[in-house]
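In: model this:
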Amino acid sequence: MRDAVAVPAATAPDPPAGPGPLRPRRARDDRRVAWLFLLPVLLGFAVFYLYPTVRGVWYSLTDYSLLNTPKFVGADNYAELVSDGQFWDSLKVTAYYVVINIGSQTLLALGLAALMHRLTRSVLVRAMMLLPWLVPNVTVALLWMWLLDADLGFFNHLLGLVGVEHRTYLNSPLWAMPAVALVNTWAYTGYTALLLYAGMLQIPSHLYESAALDGAGEWRMFRRITLPLLRPILALVLVVSLIGSFQIFDTVAVTTKGGPMGATRVIYFYIYQQAFTYFHMGYASAVAMALVLILGVLTFVQMRLLRASRSDLT
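Out: Reported below is the predicted structural model:
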């Protein structure tokens, strides 16, 4: 009898090797590309804003004029500024302009934006409202200087038709600043209205529909819905309008040149006079730095009072 030969048992084939554990994909780093796109903006900011600001701070500490080499005088320019009656008078004139301009511009812009939001959303209407803002300020000033002319102005002609006597608006100490303020109100109200209108478009329409079903009228919906939910945009508009109003220059330079009797000598025109009429570049730089500080404080207070970082829209 033959010895039995052991036959090895059949074994199953090994399973094919799998792909192995998946390694986590590295997050794409776009920071280099972002900095590449930001580089032209940062370069422009450094050349046209940062460098002039640093130079302005340096000049404010010197007796620099266009005719001599700057000499360091410390805080002498700022000490002179505190006791300068013309500086404080120009601030008062500017504040008067800001109150008239922002008050009239904001009220008119709110009304126009509400009408567009609730009545019509025509692109043609929006384009027509933006046209005055697109016209250069010098052109606007020249146009209104002719319209308000005491003898040949069309505005006085219209007033004469209703029995009102002619007035010399831009040459009157009483009427010159209101006239300048209303000229800029005409130029910028349309742009401000479009900003507010864009904010109103973010308010959900179902809020107005619910209020209408409850019997609320347009005025009540405007007070209870539109204004509270528009607060962040309104705060932005007021801050931008405040800064822009303090920078009023070209309209004054073209129409009144700071007159009559200093009635329209705003702070920007005063800086221009000190720098390029009297060649007090160091002192003009000190006034400009003081204006930067004033605007910074006013902007901070305005943002806090209006609670610009919060919205009632949730």
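In: all contacts plus neighbour counts: C-alpha atoms, from now on.
Out: Noted.
In: So which residue is smack in the middle of this structure?
Out: V240 (2.6 Å; Cα atoms, centre = their mean).
In: Quick check: what element follows the helix or strand hosting it along the chain?
Out: Assigned by DSSP states H and E, V240 falls within helix 231-246. Sequence order places helix 250-255 as the next helix or strand after helix 231-246, per DSSP H and E.
In: which other helices and strands contact that following helix?
Out: For helix 250-255, the packing partners by 3 or more Cα pairs under 8 Å, 6 or more residues apart in numbering; DSSP states H and E come out as helix 137-147, helix 176-200.
In: Output those in JSON lines; the columns should cover distance to L39 and mean neighbour count.
Out: Shown next, in JSON lines, are the helices and strands packed on helix 250-255 (distance: least, Cα to Cα, whole Å; neighbours: other Cα atoms under 10 Å):
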{"stretch": "helix 137-147", "distance to L39": "31", "mean neighbour count": "17"}
{"stretch": "helix 176-200", "distance to L39": "29", "mean neighbour count": "21"}
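In: To compare with the earlier structure, here is another sequence to fold:
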Amino acid sequence: MSTTPARSSKRAARPKKPNNGWLPFFFLLPAAIGYAVFYLWPLVRGIWLSFTSFNLLTPAKFVGFANYERMFQDPIFWNSMKVTVWYVLLNIGIQTVMALIIALMMHQLTQSTFLRGVVLSPYLVSNVVAALVWLWILDTQLGIANHVLEWMGLDRIGFLTDEAWAIPTIALINVWRHMGYTALLIFAGLQTLPNSVYEAARTDGASETRIFFSITMPLLRPILALVLIMTIIGSFQVFDTVAVTTGGGPANATNVLQMYIYDMAFGRFQFGYASAMSVGLLVILGIITFIQFKLTRAGETDLD
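Out: As a prediction, the model looks like this:
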């Protein structure tokens, strides 16, 4: 007996899937509009202004690559770049190591939700508030930190007024604020690693140190690569902590690139030159991100 009619009836009985091909785009539309208005259009506008002389009082005048030529010959720009790189090295180096240690401790010793909240709490404080609090704590005359140093028999330190101390202090302030968030990102990555690999390593007699360097770090590499890319981009854009605590001083010792761009745009109304430096920073971050992505193989995993 033929089964063709039965098969045909089953096919006919299957409900047709609704054609909602437009629905995902409908939900993405608000985000796409926000991206175009607040990111894409300012980017295009900024690139155009970088080729002009514009000060809000007169129409933008096309000047070609004059702003970029000025940028390459500007000693303050290169000093700001050097200060920014020094800040990034301190901030990212200390923050990544501390965040990795905290994440490992949370993963190995406890997974308490309360402790995760405590670790994340500094990140919930705005940059401006955190900077103000540390400004008061580290004040040379009235700050409690210097009173403690004096009580210990040590000399007072101008944490935010001394050229040698200013950038390391600002870097440590931002390490304190962002360290918990970075630790939680790494902690989330640690939770995705399979326990079977660790069990096999311990069965073979591998020590915890050997397991960390031979298993944890290689398997965690894509997460660490992503964290480094995000934190380095954010560190190059440091502004509010510097603006609140030092204002770029003393003697341009903390005049990071974003601070210099802000001063040129809203202090001296040289929007064309400020836009050129912003485009330069964009190109530098793009190159750094590309190199990081390739060197760390962020798109690959060793779990396969």
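In: Can you give me the separation between the residue nearest to the centre of structure 1 and M281 of structure 1?
Out: Per Cα to Cα, to the nearest Å, V240 of structure 1 is found 27 Å from M281 of structure 1.
In: tell me the contacts of the counterpart of D263 of structure 2 in structure 1?
Out: D263 of structure 2 maps onto Q273 in structure 1, with residues paired by TM-score structural alignment. For Q273 of structure 1, no contacting residues are found, by Cα atoms under 8 Å, 6 or more residues apart in numbering.
In: Quick check: which of the helices and strands packed on helix 250-255 of structure 1 is nearest to L313 of structure 1?
Out: helix 176-200 (11.4 Å; Cα to Cα).
In: Could you name the helices and strands sitting against the very next helix or strand once past the closest one?
Out: Remark: after helix 176-200 of structure 1, the chain's next helix or strand is helix 205-213, criterion DSSP H and E. Counting contacts by 3+ Cα pairs under 8 Å, 6+ apart, helix 205-213 of structure 1 is packed against no other helix or strand.
In: how about helix 205-213 of structure 1: buried residues?
Out: Within helix 205-213 of structure 1, the residues scored as buried using 16 or more other Cα atoms under 10 Å are Y208, A211.
In: For that helix, give me the average deviation versus structure 2.
Out: Here the mean offset of helix 205-213 of structure 1 against structure 2 after fitting is 2.1 Å, by mean Cα distance after the TM-score superposition for structure 1.
In: now that helix: which residue numbers in structure 2?
Out: Helix 205-213 of structure 1 corresponds to residues 195-203 in structure 2, going by TM-score structural alignment.
In: what does the matching stretch contact?
Out: With Cα under 8 Å, 6+ apart, stretch 195-203 of structure 2 has contacts from I211, I215.
In: what about that stretch, distance to the chain center?
Out: Centroid separation for stretch 195-203 of structure 2 versus its chain: 34 Å, with Cα atoms, centre = their mean, to the nearest Å.
In: And for stretch 121-135 of structure 1?
Out: Centroid separation for stretch 121-135 of structure 1 versus its chain: 19 Å, with Cα atoms, centre = their mean.
In: State the span of structure 2 onto which it is aligned.
Out: Under TM-score structural alignment, the match for stretch 121-135 of structure 1 is residues 111-125.
In: what comes up buried for the matching stretch?
Out: R116, V119, L120, P122, Y123.
In: repeat for stretch 144-162 of structure 1
Out: Within stretch 144-162 of structure 1, the residues that count as buried by 16+ other Cα under 10 Å are W144, M145, L147, L148, D149, A150, G153, F155, N156, H157.
In: Now check structure 2 for the residue matching the first one.
Out: Residue correspondence, TM-score structural alignment: W144 of structure 1 in this structure matches W134 in structure 2.
In: how much space between the closest residue to its match other than its chain neighbours and V242 of structure 2?
Out: Using Cα to Cα, 6 or more residues apart in numbering and skipping the chain neighbours, the partner closest in space to W134 of structure 2 is I173 (7.3 Å). According to Cα to Cα, I173 of structure 2 stands 10 Å off from V242 of structure 2.
In: quick one: what's aligned to the residue nearest to W134 of structure 2 in structure 1?
Out: Under the alignment (TM-score structural alignment), I173 of structure 2 maps onto V183 of structure 1.
In: Report the contact partners of that match.
Out: V183 of structure 1 sits next to V140, A141, W144 when contact means Cα under 8 Å, 6+ apart.
In: The equivalent of N68 of structure 1 over in structure 2: what secondary structure?
Out: In structure 2, N68 of structure 1 lines up with T58, judged by TM-score structural alignment. Judged by DSSP: H, G, I helix; E, B strand; the rest coil, the three-state class of T58 of structure 2 is coil.
In: of the contacts of V183 of structure 1, closest to D30 of structure 1?
Out: Nearest to D30 of structure 1 out of those is V140 (Cα to Cα; 45.6 Å).
In: Kindly reformat the buried residues of stretch 111-125 of structure 2 as a markdown table containing distance to R7 of structure 2 and secondary structure.
Out: A markdown table is the format used below for the buried residues of stretch 111-125 of structure 2 (distance: Cα to Cα, whole Å; DSSP: H, G, I helix; E, B strand; the rest coil):
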| residue | distance to R7 of structure 2 | secondary structure |
| --- | --- | --- |
| R116 | 56 | helix |
| V119 | 60 | helix |
| L120 | 59 | helix |
| P122 | 64 | helix |
| Y123 | 61 | helix |
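In: Just send those residues back as CSV, with distance to R156 of structure 2 too.
Out: CSV is the format used below for those (distance: Cα to Cα, whole Å):
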residue, distance to R156 of structure 2
R116, 35
V119, 30
L120, 31
P122, 26
Y123, 29
